[in-house]
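# Pasted the sequence and its predicted model underneath.
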Amino acid sequence: MDATPARLTSFTRDGLTFDVTDAGPLDGDVVVLLHGFPQKATSWAGVSARLAEHSYRTVAPDQRGYSPGARPRGRRAYRLAELTADVVALIDRLGTGPVHLVGHDWGANVGWSVAAHHPERVRTWTAVSVPHPVAFSRALRSADQARRSWYMAFFQLPRVPELVLSRTGDGGPALLAGAGMDHAALERYRHEMVDGGALPGGLGWYRALPFISATPRVTVPTTFVWSTGDSAISRRAAQACAGSVSGPYRFVEIGGTHWVPDQQPDAVVDAFLAGVDGSR
């Protein structure tokens, strides 16, 4: 009989140490959860609890720039290729074979890259909020998506975004609240991102955009979840996503804001489960 696997609390790559939240039955099928900006693995708490009820083991890393032991300096250290390699290292460290992969926001962008470049490591792929990079890039040519993405240019500035996003009472909290982030998530943001020192690393992902590499079409079974009240992603970008997936594909449209894992964990899990059933 195979020994029961141990809980994974961290993993290392290239001298960096990444914190991991490992929950659910240890003998369950593994779901790797990739958080976005400006959040950490705690944003998946509701999703993880619900998946545990369905006998899934969830593994959620605090990614590059977010884990205290994985905050390299210089924007080149946050290139998509590096973020992708971090997730591949985690999957290989788990040693369970291909995993189910779920990502939100920037975590979705990384997940698209992992699924495209390393399909042998991914059983199913569920993207939440952010479509395939090709679909997003094409949508940026429209005035609507360009208006929604103004902050991406702002985040390229040195130091100023950190100052704005660290303010109390206005600035960062106001921007996030305006995008629909609720009080509990805002408090977590203050504790984890601002007080915890993760904000510069999180912004490093945006500042590395000039070095981004192309993401090919995805061939693994894919589900894309988009909310109609998402202030960051237009319907045009969401609907264009299908063109960048050549494998089985499902588009799930829901109501609500951009912060889907926090505010609608049941919707994420329902979409994930339907995608898994459809891939069998």
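Nice, thanks for sending it over. Because the structure is predicted, anything quoted here is derived from the model rather than measured.

# from here on, contacts and neighbour counts on C-alpha atoms
Noted.

# give me every residue that touches Thr215.
By Cα atoms under 8 Å, 6 or more residues apart in numbering, the contact list for Thr215 reads 112-113, 116-117, 133-134.

# Swap in 10 Å and give it another go.
Thr215 sits next to 80-81, 109-110, 112-117, 132-134, 244 when contact means Cα atoms under 10 Å, 6 or more residues apart in numbering.

# again, but for Phe251
Counted by Cα under 10 Å, 6+ apart, Phe251 has contacts 126-127, 222-226, 238-239, 241-242, 271, 275.

# sec struct for the most centrally placed residue in the chain, please.
Nearest to the geometric centre of the chain sits Gly107, at 1.7 Å (Cα atoms, centre = their mean). Classification of Gly107 by DSSP: H, G, I helix; E, B strand; the rest coil places it in helix.

# From Gly169, how far out is it?
Relative to Gly169, Gly107 is positioned 28 Å away (Cα to Cα, to the nearest Å).

# just Ala89 next, same as before
39 Å.

# From the neighbour counts alone, determine which of those two ranks first.
More crowded of Ala89 and Gly169, by other Cα atoms under 10 Å: Ala89, with 14 against 8.

# which element is the more buried one on?
Using DSSP states H and E, Ala89 falls within helix 80-94.

# Could you give me the buried positions within that helix?
Within helix 80-94, the residues scored as buried using 16 or more other Cα atoms under 10 Å are 80-81, 83-88, 90-91, 94.

# Would you mind putting those into JSON lines with distance to Pro25 alongside?
Shown next, in JSON lines, are these (distance: Cα to Cα, whole Å):
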{"residue": "Leu80", "distance to Pro25": "31"}
{"residue": "Ala81", "distance to Pro25": "31"}
{"residue": "Leu83", "distance to Pro25": "27"}
{"residue": "Thr84", "distance to Pro25": "26"}
{"residue": "Ala85", "distance to Pro25": "26"}
{"residue": "Asp86", "distance to Pro25": "24"}
{"residue": "Val87", "distance to Pro25": "21"}
{"residue": "Val88", "distance to Pro25": "22"}
{"residue": "Leu90", "distance to Pro25": "18"}
{"residue": "Ile91", "distance to Pro25": "17"}
{"residue": "Leu94", "distance to Pro25": "14"}
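
# structure B:
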Amino acid sequence: MAERISTYTNDGHTFDVIDDGPLDGTPVVLLHGFPQTALEWSRVAPFLHDRGYRTIAPTQRGYSPGARPRGRYAYRMSALVGDATALIAAIGAGPVHLVGHDWGSAVAWSTATRHPNLVRTLTSVSAPHPMAFMRSMVTSSQAARSFYMALFQVPWIPEVVISRAFAATARPDVRRRALEMSQLDGEQFDRINRDVVQSGALKYALNWYRAMLITTPGGAAKTVSAPTTHVWSTRDSALVRKGADLTAEYATGPYRLEILDATHWIPEERPAELADIIAARVDGSDRVSGVPPVHE
């Protein structure tokens, strides 16, 4: 009989895990993005539980209090993938159905390319295949959308600016403007403030971006053979359509592109629809929202 996982260890660090749903259900691993924790999936998970799936959502490196190494080198992609593979080993159920949003999607893609034996299916949300993203930077307006990544390379200033911005939202008028600009709802905003900004995780979370310049390409150019679905949203202010379209070139197995009318925050904004998409991929169905599969 399987056992619940509340924590697991890797590389001398301890990671918090939310393990919920039927204990004997098929495991679905959910990787969160920036600047969030495993609670990003709290609205999606119940819909998956209703379908009989067990969801396992780790709070990743830099975000878990017991896994906050200093220095950007500790946040290179190979280390993040190592955390994911250690979790899969801790589950002990063989290859898993892997889902990621934003940076969690980047980790999911890299795990699927570097360790194809560990990934049964892949569902990426928002962030496309790494090579598709890099190509979109020079063939579309993606570079302009990604200007903040360059700003995040500056030491300590982003932490100060972001922390002060959240503190200022104690004023109702500032909070209202912040919600409008971020496209977050109040619950999301307060959760990020509490679990990332106030908890001290922000400076470590920013190291994911700062490690981009020292991360070797590794398996970035490799294709994914596992059945894959990529989900993009029409009102994503950070990621343009080009990367989503190019992603098909890096999936050699069954693949489909799903497009939702939503902002970047798909898991919270469209949880039922996203759960449908994940379940369709896990089950091997070829229809979710009426969008024809790309080459399935």
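Thanks, I have it. Given the structure is predicted, the values throughout are model-derived calculations rather than measurements.

# What TM-score do the two superposed chains give?
Scored against TM-score structural alignment, normalised by the length of the first structure, the superposed chains reach a TM-score of 0.95; 277 aligned residues with a Cα RMSD of 1.7 Å.

# if we can go back for a sec, the residue nearest to the centre of the first structure corresponds to which position in the second structure?
Correspondence of Gly107 of the first structure to the second structure, assessed by TM-score structural alignment: Gly104.

# Its match and Gln60 touch, don't they?
Yes. Assessed by Cα atoms under 10 Å, Gly104 of the second structure is found in contact with Gln60 at 8.8 Å.

# Tell me the most packed of the contacts of Phe251 of the first structure, by neighbour count.
Busiest of the contacts of Phe251 of the first structure [other Cα under 10 Å] is Thr126, holding 30 neighbours.

# contacting residues around the nearest residue to Leu202 of the second structure once chain neighbours are set aside?
With sequence-adjacent residues excluded and distances taken as Cα to Cα, 6 or more residues apart in numbering, Leu202 of the second structure is closest to Val196, at 5.4 Å. For Val196 of the second structure, the contacting residues are 34-37, 62-64, 163, 190, 202-205, by Cα under 10 Å, 6+ apart.

# Try it again at 8 Å.
Taking Cα under 8 Å, 6+ apart, one finds 35-37, 63, 202 in contact with Val196 of the second structure.

# Let me know the closest of those residues to Ser141 of the second structure.
Using Cα to Cα, Pro35 comes nearest to Ser141 of the second structure of these, at 23.1 Å.

# State the number of residues packed around that closest one.
18.

# again, but for Gly278 of the first structure
Gly278 of the first structure has 15 neighbours, counted by other Cα under 10 Å.

# Could you do Glu180 of the second structure as well?
11.

# picking that back up, which residue range of the second structure does the helix holding Ala89 of the first structure align onto?
So helix 80-94 of the first structure sits over residues 77-91 in the second structure, by TM-score structural alignment.

# what about that stretch, distance to the chain center?
Computed by Cα atoms, centre = their mean, to the nearest Å, the chain-centroid distance of stretch 77-91 of the second structure equals 14 Å.

# Surely the match of Gly107 of the first structure and Pro35 touch.
No. Between Gly104 of the second structure and Pro35 there is no contact under Cα atoms under 8 Å: 10.6 Å.

# so what corresponds to Met212 of the second structure in the first structure?
Superposed on the first structure with TM-score structural alignment, Met212 of the second structure falls opposite Leu209.

# Going by residue numbers, what spans are strands in the second structure?
7-10, 13-20, 26-31, 53-58, 96-101, 119-125, 228-233, 255-260 (DSSP state E).

# how much does the longest one stray from the first structure?
To tie it back to what came earlier, the one meant is strand 13-20 of the second structure. Following superposition, strand 13-20 of the second structure is found to deviate from the first structure by 0.4 Å on average (mean Cα distance after the TM-score superposition for the first structure).

# what do Gly104 and Gln60 of the second structure both touch?
Contacts common to Gly104 of the second structure and Gln60, judged by Cα under 8 Å, 6+ apart, are 31-32.

# State the distance from Ser244 of the first structure to Val225 of the first structure.
Look at Ser244 of the first structure and Val225 of the first structure: by Cα to Cα, they are 15 Å apart.

# what's the matching residue for Phe11 of the first structure over in the second structure?
By TM-score structural alignment, Phe11 of the first structure lines up with Tyr8 in the second structure.

# Report the contact partners of its match.
14-17, 86-87, 90.

# go on, Ala201 of the second structure?
For Ala201 of the second structure, the contact set (Cα under 8 Å, 6+ apart) comprises 62-65, 68, 195.

# Now flag whichever of those residues is closest to Gly52 of the second structure.
Distance to Gly52 of the second structure across those (Cα to Cα) is lowest for Ser64, with 27.5 Å.

# Pull the contacting residues for that closest one.
With contacts defined as Cα under 8 Å, 6+ apart, Ser64 of the second structure is in contact with 14-16, 201.

# before we move on, what about Ala93 of the second structure?
Going by Cα under 8 Å, 6+ apart, Ala93 of the second structure touches Pro27.
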